[in-house]
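**Student:** this one's structure only:
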């Protein structure tokens, strides 16, 4: 297995395509079985020209890609760069012996409904679950059934890793696009299923830290939490989530109290039976509204009684520490028989990057300190990755998919 990643910052799309293709083909030194291309939204007026230009210079059986407000790639073969808000083109090529590569393009109209059988989803994708496919998904943010797609794939392919992101545009609000096998699509979804001699390891860095104690939801309606109870040894009875929040804010230091004014999130516990909770046990959701009259809060997801929640804070230091911990846990010494040749994909939120850290290339540099392998990706309008037993759409997150050969 061989992976290469290339990056061009040429202002001309023709020059950028030529540069990345020539560099990638020279570095791969083998036939390409899969290509992924990420194009800066600075090239928005040229989206329709990208696939024809690539077809003139590159032959690859499966090629998917999308637009991004920023793209990630290897500028010189050794250094990963995150190019935000400027013209850039990133191309990843992979030689995958023993791997079945199945690209697909999905409209909203052809998705089975959530009451359909798993076989309907399998027929749509064209890969049997017994082949244990691993998925890379690139979706236009105007695709109307994003959550239905993720739930359906989890239903048909339980336990199969799925990573990716929503195509994005820059600060000027240019259009978005996704690409699959020579075609440009707007408002639709593309992806690739990889089966056989490949493993896709995942890292989902949500960049938050818990504060206070967990609570159990005792009453809720859709995405509104109406009543909670404290989950500690002393108990304490029911209270409104706003009362719980006000109590928590009174216990915080001044720095965290100021941070809570603009970077407060709600973590929903995914494993109902786990007692000792850790960072990866939460699905982080935005706190999107407060009703002072009812004491209720609204979050960016549906809730139900019995779920546990905990308030979280996010800042640059927390995001860095969270990613560092996850990378350390993933970066264990290779077991006998492990094959180290591999590559990685990075799907990072537009809210991270230089705007969060105050310096360029932070997440990619941190990743490559632990995994000095080719890295490609883009800045997303929403990131796709697993938490617990499900796949979710995230925000303010960096998701990594690390591709390698199985161990002997």
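**Tutor:** Received, thanks. Predicted model, so just to flag it, every value in this text is computed and none were measured. Numbers count the residues shown, from 1 in each chain.
**Student:** alpha carbons only for contacts and neighbour counts from here, please
**Tutor:** OK.
**Student:** how about the residue lying closest to residue 292 once chain neighbours are set aside, secondary structure?
**Tutor:** Take residue 292 and drop its neighbours on the chain: the residue closest to it by C-alpha to C-alpha, 6 or more residues apart in numbering is residue 242, 7.4 Å away. What DSSP: H, G, I helix; E, B strand; the rest coil gives for residue 242 is helix.
**Student:** next, count neighbours for residue 242.
**Tutor:** 21 (other C-alpha atoms under 10 Å).
**Student:** show me what contacts it?
**Tutor:** 290, 292, 295-297 (C-alpha atoms under 8 Å, 6 or more residues apart in numbering).
**Student:** of the residues you listed, which is the most crowded?
**Tutor:** residue 297 (21 neighbours).
**Student:** in which helix or strand does that residue reside?
**Tutor:** Residue 297 belongs to strand 296-299 when assigned by DSSP states H and E.
**Student:** also residue 81?
**Tutor:** Using DSSP H and E, residue 81 sits within strand 80-84.
**Student:** just checking, what packs against that strand?
**Tutor:** Packing contacts for strand 80-84, counted by 3 or more C-alpha pairs under 8 Å, 6 or more residues apart in numbering; DSSP states H and E, involve strand 70-74, helix 362-370.
**Student:** can you tell which of the ones you listed is closest to residue 253?
**Tutor:** For residue 253, the closest of the helices and strands packed on strand 80-84 is helix 362-370, at 27.6 Å, according to C-alpha to C-alpha.
**Student:** got the angle for the helix or strand following that closest one vs helix 362-370?
**Tutor:** Sequence-wise, the next helix or strand downstream of helix 362-370 (DSSP H and E) is strand 375-380. Angle between the axes of strand 375-380 and helix 362-370 is 160 degrees (criterion: axes from the mean of the first three to the mean of the last three C-alpha atoms, to 10 degrees).
**Student:** take the one below as the second:
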């Protein structure tokens, strides 16, 4: 049986929640975990939304966050006052909501069923928190699987997370036990340009030389003569790719080009790097994003032992209509492949998969 889920759009937060509850049902008797994603237009009412959901559904345990865009099965709400929610059928003993104010299970803890209590984490995080990549890596080491998925909140106002209460700063989420069957993959939104390079001189995130040559000279060659004449457009169009060490799938992290110094031929990217680190350059594109999404969905479908009960999809704010050309085209592809599986999620300021913080990706996690 699939999970109950719903989505609604209304500037009146109470009316939106009431429409959600009609879809979610009121007969949950306090069991299960609720996921809820709230558009930033409704963010000031997050406490009220959480209270009303609890009272109406009977479900007491909730996690989620705020997003500029909200995701549900087959549909994307961008810049709309939307809420999406899903309620699982998991026993409360098989998951643990955690935050800086609520202790998480640790490695070696077990649930009453004998399952690893700290097996897999779904997390939401504040994009303004310092050292977030290190915090994500640390969190992954606290799970038996070594896996966390999630995303950084996105909002034009104050960011927040929900972990049984409305929170700001840091990270929070839910730890799932090994009794819960999980299948997850991520898809890239960029296509690498030819050539693999090595950073040879760098200070923090400012690259001085690549392959022993001035960084900007290499960048100009990679982007080609047309873009090289308009460095502002080149910096928007072409991104830096940082290959993941020991990846057997060619995985890489995408980071923006955040600054160019033509006088000193320096290139700044959105991450601190080291001399000797490999470097790619990539371009964003709808065709490559579509192909990689189809590949990911095929891999995930092949891995599923049976129909999925539900899922969470977290995608970069730069995806969706911006990348696929039409509103809801990305979620339409997922629906076309998986059918009407209940899915909720949001468009994030950064996506989390395994132990890393990505950009321009989509992370799909399914429960069977």
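**Tutor:** All right, it came through fine. Since the model is a prediction, treat every value here as computed from it, not as a measurement.
**Student:** read off where the strand holding residue 297 of structure 1 ends up in structure 2.
**Tutor:** Under TM-score structural alignment, the match for strand 296-299 of structure 1 in structure 2 covers residues 266-269.
**Student:** quick one: the helices in the stretch 151-300 of structure 1, in order.
**Tutor:** Using DSSP state H, counting those that start in this stretch, the helices assigned to the stretch 151-300 of structure 1 run over residues 241-251, 254-260.
**Student:** quick revisit: return the most buried member of the helices and strands packed on strand 80-84 of structure 1.
**Tutor:** strand 70-74 (a mean of 30; mean count of other C-alpha atoms under 10 Å).
**Student:** ok and that strand relative to helix 362-370, angle-wise?
**Tutor:** Going by the same axes, to 10 degrees, strand 70-74 of structure 1 is angled at 20 degrees with respect to helix 362-370.
**Student:** helices or strands up against strand 70-74 of structure 1?
**Tutor:** strand 2-8, strand 34-40, strand 80-84, strand 89-95, strand 375-380.
**Student:** and the first one, what's buried?
**Tutor:** Judged by neighbour count using 16 or more other C-alpha atoms under 10 Å, the buried positions of strand 2-8 of structure 1 are 2-8.
**Student:** make a markdown table out of the residues you listed and add distance to residue 334 of structure 1.
**Tutor:** Below are the buried residues of strand 2-8 of structure 1 laid out as a markdown table (distance: C-alpha to C-alpha, whole Å):
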| residue | distance to residue 334 of structure 1 |
| --- | --- |
| 2 | 18 |
| 3 | 19 |
| 4 | 21 |
| 5 | 23 |
| 6 | 27 |
| 7 | 29 |
| 8 | 33 |
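**Student:** can you name the farthest residue from the center of structure 2?
**Tutor:** No residue in structure 2 sits farther from the centre than residue 263, which is 37.1 Å out by C-alpha atoms, centre = their mean.
**Student:** how close does the top strand by length along structure 1 sit to structure 2?
**Tutor:** Longest strand in structure 1, counting residues (DSSP state E): strand 282-291. Compared with structure 2 after fitting, strand 282-291 of structure 1 deviates on average by 1.5 Å (mean C-alpha distance after the TM-score superposition for structure 1).
**Student:** how about the strands in the stretch 101-250 of structure 1?
**Tutor:** Secondary structure of the stretch 101-250 of structure 1 (DSSP state E, counting those that start in this stretch): strands located at 134-139, 162-166, 178-180, 183-185, 189-196, 199-205, 209-210, 215-221, 224-230, 238-239.
**Student:** looking at those, spot the one closest to residue 355 of structure 1.
**Tutor:** Closest to residue 355 of structure 1 of the strands of the stretch 101-250 of structure 1 is strand 199-205 (C-alpha to C-alpha; 16.9 Å).
**Student:** mean shift of that closest one relative to structure 2?
**Tutor:** With mean C-alpha distance after the TM-score superposition for structure 1, strand 199-205 of structure 1 departs from structure 2 by a mean of 2.4 Å once superposed.
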